[in-house]
Structures are given as C-alpha cells and as structure tokens.
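Peer 1: I would like to see how this sequence folds:
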Amino acid sequence: MKTFLRAYDLWESMEKGYTPPENSNNLTVAQMKPAKVESTNNFKCLSFLHSAVAESIFPRIVASSTAKEAWDTLQEEFQGTERVRAIRLLNLRRDYENLKMKDSETVKDYISKLLEVVNQMRIYGEKVTD
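Peer 2: Below you'll find the model as predicted:
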C-alpha cells in the first residue's frame, strides 16, 4: 500500500496526517488552496485504503475520518504493538537460524521457505541483506 500511495504522491500526506482547519470561514485565499489540497489528498488516501481492504476488514476502518487514523488502525490490527512485533521478529529469527533442508525436499521448496521467512522478517522491520 505504501508503494501505491507513493506512486500517486500521497504517502507524505498519509504520514503527516490531516487536521481540518478550525475556522475555515476566516481563511484567506492563499490559505484556502493548501487546505483544499491537503483535504483532497486525505480523502484520496482514505478512498484508496477503503478500496484496498477486504470486506471483512472494511468495518474496522469505515468510521475513520482521516487516512492516518485508518492506517494506524490497520497497522495496530495486523502488526500489533511494538512489543508484539519484537516478539514475532525474534521468533522469525529463530526460524531462520533453525531452517535446514530436508533430504526429501527440493532446492526450490527450500528456497521458497527461506524467502517466506526472510520476507516476513522484512515486514516486521528487519534489515536482511542478500
């Protein structure tokens, strides 16, 4: 999803978050344009998130009023807290260290298992070099 939002030049808007102006009636013309762009980017991001998630996940983010709020909800739901991520990463490191090729296993199957563990480690923030 990050890549998708970066492709549409929306990721910075997602990271920064969106706060609607407190008194939009008193904005000058110079202030209105950036506020409108920020609002549009927020709702584009939110729309992309709504369309990207499965129907079973959608109810969890439908009440979010900003894209950042929806993103944070999804992150908490699927990656967990910092402590949970650290524990999962430790388990993945252990799996990586203990991974051995079985006699009945093909090289292709072994490489697939290895890449699966490495990709999971990368998802949780581990820097794995080739």
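Peer 1: going forward, measure contacts and count neighbours with C-alpha atoms only.
Peer 2: Fine.
Peer 1: Can you report how many residues neighbour Lys102?
Peer 2: Other residues near Lys102 number 10, with proximity taken as other Cα atoms under 10 Å.
Peer 1: Please provide the structure for the following sequence as well, for comparison with the first:
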Amino acid sequence: MQQLIQGIDLESWIAVEEGWIHPTITDAEGKEIPKPKKSWSAKEKLEAKFNAKALSAIFTSLPMNQFTKVQGCKSAKEAWDILQVSFEGTSNVKRTRTDMFKSEFENLTMSAGESIDDFSSKLSSIRQEAIVLGKTYNDKKLVKKFLRSLP
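Peer 2: Sure, this is the predicted structure:
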C-alpha cells in the first residue's frame, strides 16, 4: 500500500504519515468551525488533494470487510492507523507474531515429496512476512536453513 500511494504522489504518502486536518476558522463566538472550501488557500487545497488521493487509494484497495472499518475516515492517516492496528496489531501482538515467525522458520523442514520450488517459496514467504514485522533474515542464514532442511 505504501508503494502504491507513493507511486501516485510522494506528497500523498506524506499526508498518510503526518495526517491532514480540515482547515478551520474561528467564528464570532470564538469557536473553531470548518473553513468553507471557497476560502481555502492554495496550500490548503493542495494538502487536501494529497490527502484525498491517499484516502482514495486506501479505499479502493480494500475488500468490503476491511473497507467498512475505515469508510468514515476523513484523513488518510486516520484510515492508515486503523488498518495498521487491524493488520499488524499492537506492539505486543507484533512481538508475539515475530516470535511465531522465528519458531516457524526454525522448525521448517522440507518433506520428502516436496519440490525444491515449493520449499523455497515457503521459506521466501516466511522471510517476507518477517520483514513486514521488522525482522530480517540475511541470505547466508537462508541458504544455511535451506541446506539443513533438505531431506
């Protein structure tokens, strides 16, 4: 998703990271109210555009069951934060998942009837999932694991 949004526009990804807030003005009573779009500055319009692009990319990339979690969001950052917790979990969940991937990696063996391609795909899949959680396996470790796992 990050690559998709950055591909659309780097400024759109910045809107995801930093967030966007609807411009406001102070009314006669001293309360902040949403600023009418007609009176937005060029910078405010540009920031809103980047947020809209990112939010649109997020919305259109999600299946319906995930979209319902973020459909009311007005900023891409708000939607992104919800999805991060949904997919990655809190730091405790991340730590637990990382530990599970470590165990899965260490216990992975190639079965007698399994092709080298299939086993290599399993190993690659575990590596990619671990990267998402912040754990990396270097090539040397992967080659050792591959050779040790051969029947």
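Peer 1: quick one, strands of structure 2?
Peer 2: 24-26, 32-34 (DSSP state E).
Peer 1: Can you name the residues in contact with the first one?
Peer 2: Outside of strand 24-26 of structure 2, the residues that reach it under the criterion Cα atoms under 8 Å, 6 or more residues apart in numbering are Glu32, Ile33, Pro34, Lys35.
Peer 1: that older thread, next, format the strands of structure 2 as CSV and append mean neighbour count and distance to Phe67 of structure 2.
Peer 2: Below are the strands of structure 2 laid out as CSV (neighbours: other Cα atoms under 10 Å; distance: least, Cα to Cα, whole Å):
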stretch, mean neighbour count, distance to Phe67 of structure 2
strand 24-26, 12, 28
strand 32-34, 12, 26
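Peer 1: Include distance to Asn51 of structure 2 when you put those into TSV, please.
Peer 2: Listed next are the strands of structure 2 as TSV, based on distance: least, Cα to Cα, whole Å:
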stretch	distance to Asn51 of structure 2
strand 24-26	16
strand 32-34	16
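Peer 1: Of these, give the one that comes closest to Trp40 of structure 2.
Peer 2: strand 24-26 (9.3 Å; Cα to Cα).
Peer 1: Off-centre distance for the closest one?
Peer 2: Between the centre of strand 24-26 of structure 2 and the centre of its host chain there is 33 Å, according to Cα atoms, centre = their mean, to the nearest Å.
Peer 1: show me the biggest helix of structure 2 in terms of residues.
Peer 2: Counting by DSSP state H, the longest helix found in structure 2 is helix 42-61.
Peer 1: Which positions in structure 1 sit opposite that helix in the alignment?
Peer 2: Mapping helix 42-61 of structure 2 onto structure 1 (TM-score structural alignment) gives residues 33-52.
Peer 1: Check the burial of the aligned residue in structure 2 for Asn91 of structure 1 by counting its neighbours.
Peer 2: Matched by TM-score structural alignment, Asn91 of structure 1 corresponds to Met100 in structure 2. Other residues lying near Met100 of structure 2 total 13 when counted by other Cα under 10 Å.
Peer 1: which residues does Leu49 of structure 1 contact?
Peer 2: For Leu49 of structure 1, the contacting residues are Ala67, Ala70, Trp71, by Cα under 8 Å, 6+ apart.
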